[in-house]
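Enquirer: Curious how this folds, go ahead:
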Amino acid sequence: MADLRDILQSHLTDEKASWSMGSFGAVVEFHQDRGEYLEADAPALYVRATRRGAIRLNAATVDSIEPVAYETLSPRPHRWSHAVALCLPVQDAAGNRRDALTELGPDEEAVRPADRGSILFDMGLTLAQCDFCIRTQDADLIALLRENVGRSLFDPANPAGGAILKAHPHRIALTRIGRVEVFQKIGGPDTGGVSPPGPHSHLLPQLLKSGRTHSANTPIPDHLVPLGYLHPANPVTDGMGADTEFDLDDHARFQGLYEQFARPDLLLLRRAVLEALGRKIEPGGFCAPTDRFGRAALRLTLRQQHRLAEKFPSGTYGDLVARWREAFDKASDTAATDDDAPGH
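Expert: Down below sits the predicted model:
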């Protein structure tokens, strides 16, 4: 089995891999382009930075991370998403849960030395496992934020929220396992209403109201909390969420992570489905799981076998998979689907 440290290091230098930290409704994402200039690069120390964003994992807590590899359904029947959740036990994962705008002082732990004199503010989102922050050198913005320290950014009378949207300060997700930083503009009026390509952040108040630490479609064991995610290259979509030709190497690499880090019950179910298909059992002879994550694992396995059968046509196997999909992965069944964008 591969060591988690080696896995994290290798994916930091993989330009097709992405990372995210945050909570449900508030996330900061790090993406990089092939050949993009690096402003910091020390994978052995879990550091990577470009002109658009940065990530650093805390070397002291890496050995405490409990990884959970998982896959989620796409509303589009030929696709799926996958990731490795970087978790800590509930008692070790808590952030500061500040409930109002709070000045934290110069960001002396910034990934890039040039940012360490900038002033860091916790936005006060009361997130369970993440301090969602902004960082700026803008004197006017700093003055306005200081005037409104102690107030909620969701107060309609608080001018700080609008000022943040106009000034585009850096966004920083701070967790017990590290940080992700974004230097690009905030998605909104100045970006045509969409997040810019590459590193970006999302703050979705409607999702924050749920109080969840992660999507209900993510099979995280109850004793763990995900603080961040590694998003290895997806075999059926690119970094912008567009369809690609099925990449066997990317698929095989993630399946290796799934075998090592997936929930044991879901891994056993996958093996049972593959064994039944290998024995040419018809779908009526298979006892389908009744729980949410089991049903999703069955559907995901069939989607992947369908793509493999398309790649390597062999006798009647593709027809058998099609019958299984008609029985267990109907297009109308969208109850346990996620969007396709990494990190969301």
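
Enquirer: Going by C-alpha atoms from here, please, whenever you check contacts or count neighbours.
Expert: Fine.

Enquirer: Please tell me how far the residue lying closest to Leu45 once chain neighbours are set aside sits from Glu108.
Expert: Excluding its sequence neighbours, the residue lying closest to Leu45 (C-alpha to C-alpha, 6 or more residues apart in numbering) is Ala59, at 6.5 Å. Using C-alpha to C-alpha, to the nearest Å, Ala59 is found at 17 Å from Glu108.

Enquirer: Also Lys185?
Expert: Separation of Lys185 from Glu108 (C-alpha to C-alpha): 22 Å.

Enquirer: These two: which is more packed in?
Expert: When Lys185 and Glu108 are compared for neighbours, Lys185 comes out ahead with 21 against 14, by other C-alpha atoms under 10 Å.

Enquirer: does the more buried one count as helix, strand or coil?
Expert: Judged by DSSP: H, G, I helix; E, B strand; the rest coil, the three-state class of Lys185 is coil.

Enquirer: For the closest residue to it other than its chain neighbours, which residues are in contact?
Expert: Computed as C-alpha to C-alpha, 6+ apart, the closest residue to Lys185 that is not its neighbour in sequence is His168, at 5.1 Å. Counting by C-alpha atoms under 8 Å, 6 or more residues apart in numbering, His168 touches Gln184, Lys185, Ile186.

Enquirer: Touching the helix of greatest length in the chain from outside, list them.
Expert: Criterion DSSP state H: the longest helix present in the chain is helix 292-311. Outside helix 292-311, the residues within contact range by C-alpha under 8 Å, 6+ apart are 71-73, 77-80, 217, 219, 246, 266, 269-270, 273-274, 288-289, 317-318, 321-322, 324-325, 328-329, 336.

Enquirer: Distance from it to the middle of the chain?
Expert: In terms of C-alpha atoms, centre = their mean, to the nearest Å, the centre of helix 292-311 is found 21 Å from the chain centre.

Enquirer: Then stretch 63-72?
Expert: Centroid separation between stretch 63-72 and its chain, computed with C-alpha atoms, centre = their mean, is 11 Å.

Enquirer: mind listing what's buried in it?
Expert: Residues of stretch 63-72 classed as buried by neighbour count (16 or more other C-alpha atoms under 10 Å): Ile65, Glu66, Pro67, Val68, Ala69, Tyr70, Glu71, Thr72.

Enquirer: Next, the second sequence, to be compared with the first:
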Amino acid sequence: MDDLLAWVTDPDAGWSVGTFGALAEFLRDPDEPASVSRTPGRATVVTTRGGVDVHPTGDVVPLAWERRAGDSWSQAVALCMPADGAGRSVITELGPDVDALRPEDRDAVLVDLGVGAPHLAACVRTSDAALLASLRAVEGRPLAEAGAVAGLLVEAGPHRVFRTAVARLEVFTPIPPPDGTSPDGPHTHLLPRLLAAGRTHAATDPIPAGRAPGATLHLPHPTRTVEGRPIPPRPEHHRRAQETLVRYGEPSAVTARAAVAEALATSAEPPPWALSRDHRATVELALRQAEELEPTHPHLGAWRARVPRERSESEGQPLTHDPAQG
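Expert: All right, here's what the predicted structure looks like:
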């Protein structure tokens, strides 16, 4: 999986670690100073706003997919790990964070918020005596029964540390209030209503049964920033992403994508099978990609006339963002 680890050091790629209702995301600007480390089987990058460390284990199964996002598309690879861990379901103090990505953070205390996901420890890290006292006062309780702790976390803004067996993602930026917006760059989502569903991932993610996403790579978009802003086309990014999708995608999805690409290249109008319900999403993706990367494609107009553009519910959302996560 060295090819996937190479994306950790790519500033155009994003990463997320979490579960349905509790998610940490790492993004960085292309010109943002960063400390980057690569060792066999491991890749780490740290900025002043956060960091991510990815170290796949031998039982990881990578799974790639692409789907509509906003008025464009997104592409991702989940590092699927066994979902048979013993994640905590109550607030638990873990002691000093000796594995912190930065040496200066290793004396601060790590507290697991107990989100109940089998594969995830969603933690906060702090040296704030008042916040630690408040967290210790509710230790052993589920987060949903911890009273004013959520408000105290927003006020204090401790580091967030989300850990699985294959990755660690740290966020140093402030926590926005409930009516605020997530900051650019690294940030977290914590939504108790979604956590109550007991899912490890959104229903739209094709994670195999018995597995959970230990970390998710959000592949760079060839014509948009991660926030969804248009940029000049980068065909090389699209080529690399497609190679990754072919290597790690579900075989049926890879076959369907290849068939649609061949039909679009050779047929002036979509053949009947391409208009079927089974191929609708794949055709829509191919047309969106052609519109942004090959707007003068000779068959694009006729195909689009037969396949009107579908509007996504996630219009305006960042391309790494799962609308279900809030």
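
Enquirer: Inside strands: which ones of the buried residues of stretch 63-72 of the first structure?
Expert: Among the buried residues of stretch 63-72 of the first structure, the ones falling in strands (DSSP state E) are Glu66, Pro67, Val68, Ala69, Tyr70, Glu71, Thr72.

Enquirer: With Pro232 of the first structure as the reference, measure out to the fourth one.
Expert: Ala69 of the first structure sits 10 Å away from Pro232 of the first structure, taking C-alpha to C-alpha as the criterion.

Enquirer: Map Thr237 of the first structure across to the second structure for me.
Expert: Using TM-score structural alignment, the partner of Thr237 of the first structure in the second structure is Arg224.

Enquirer: can you count the residues close to the residue lying closest to its match once chain neighbours are set aside?
Expert: Among residues not flanking Arg224 of the second structure along the chain, Pro230 sits closest, at 4.5 Å (C-alpha to C-alpha, 6+ apart). By other C-alpha under 10 Å, the residues close to Pro230 of the second structure number 13.

Enquirer: do Ala86 of the second structure as well
Expert: By the criterion of other C-alpha under 10 Å, Ala86 of the second structure has 12 neighbours.

Enquirer: counterpart of stretch 253-264 of the first structure in the second structure, which residues?
Expert: Alignment of stretch 253-264 of the first structure against the second structure: residues 240-251, by TM-score structural alignment.

Enquirer: Arg116 of the first structure and Arg135 touch, don't they?
Expert: No - contact between Arg116 of the first structure and Arg135 fails when scored by C-alpha atoms under 8 Å: they sit 9.6 Å apart.

Enquirer: Please tell me how far Asp71 of the second structure sits from Thr204 of the second structure.
Expert: For Asp71 of the second structure, the distance to Thr204 of the second structure - C-alpha to C-alpha - is 17 Å.

Enquirer: And the two? Which one has more around it.
Expert: Neighbour totals were compared for Asp71 of the second structure and Thr204, and Asp71 leads with 17 against 9 (other C-alpha under 10 Å).

Enquirer: still on that earlier bit, what's the match for the residue nearest to Lys185 of the first structure in the second structure?
Expert: By TM-score structural alignment, His168 of the first structure lines up with Gly157.

Enquirer: try Leu57 of the first structure
Expert: Checking TM-score structural alignment: Leu57 of the first structure goes with Val54.

Enquirer: How about its match, nearest residue that isn't a chain neighbour?
Expert: Spatial nearest neighbour of Val54 of the second structure, excluding adjacent residues (C-alpha to C-alpha, 6+ apart): Ala167 at 4.4 Å.

Enquirer: which residues sit in contact with the aligned partner of the one you found in the first structure?
Expert: Residue-level alignment of Ala167 of the second structure against the first structure, with TM-score structural alignment as criterion, gives Gly178. Contacts here follow C-alpha under 8 Å, 6+ apart; on that basis Gly178 of the first structure touches Ile55, Arg56, Leu57, Asn58.

Enquirer: got the contact list for the last one?
Expert: With contacts taken as C-alpha under 8 Å, 6+ apart, Asn58 of the first structure has the following neighbours: Tyr46, Arg176, Ile177, Gly178.

Enquirer: ok, now with 6 Å
Expert: Going by C-alpha atoms under 6 Å, 6 or more residues apart in numbering, Asn58 of the first structure touches Ile177, Gly178.

Enquirer: Please tell me how far it sits from Ile7 of the first structure.
Expert: 15 Å.

Enquirer: and the contacts of helix 292-311 of the first structure, which of them are in helices?
Expert: Cross-referencing those against helices under DSSP H gives Leu266, Leu269, Arg270, Val273, Leu274, Tyr317, Gly318, Val321, Ala322, Trp324, Arg325, Phe328.

Enquirer: a markdown table for the residues you listed, including distance to Arg34 of the first structure and neighbour count?
Expert: Shown next, in a markdown table, are these (distance: C-alpha to C-alpha, whole Å; neighbours: other C-alpha atoms under 10 Å):
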| residue | distance to Arg34 of the first structure | neighbour count |
| --- | --- | --- |
| Leu266 | 34 | 19 |
| Leu269 | 37 | 18 |
| Arg270 | 34 | 19 |
| Val273 | 37 | 21 |
| Leu274 | 35 | 16 |
| Tyr317 | 37 | 17 |
| Gly318 | 35 | 18 |
| Val321 | 36 | 23 |
| Ala322 | 37 | 19 |
| Trp324 | 39 | 23 |
| Arg325 | 36 | 22 |
| Phe328 | 38 | 17 |
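
Enquirer: Out of these, which comes closest to Gly124 of the first structure?
Expert: Relative to Gly124 of the first structure, the closest of those is Leu266; by C-alpha to C-alpha it sits at 36.7 Å.

Enquirer: distance of the closest one from Arg299 of the first structure?
Expert: Relative to Arg299 of the first structure, Leu266 of the first structure is positioned 12 Å away (C-alpha to C-alpha).

Enquirer: Then Gly105 of the first structure?
Expert: Applying C-alpha to C-alpha to Gly105 of the first structure and Arg299 of the first structure gives a distance of 49 Å.

Enquirer: out of these two, which sits in the busier spot?
Expert: Between Gly105 of the first structure and Arg299, counted using other C-alpha under 10 Å, the more crowded position is Arg299 (24 against 13).
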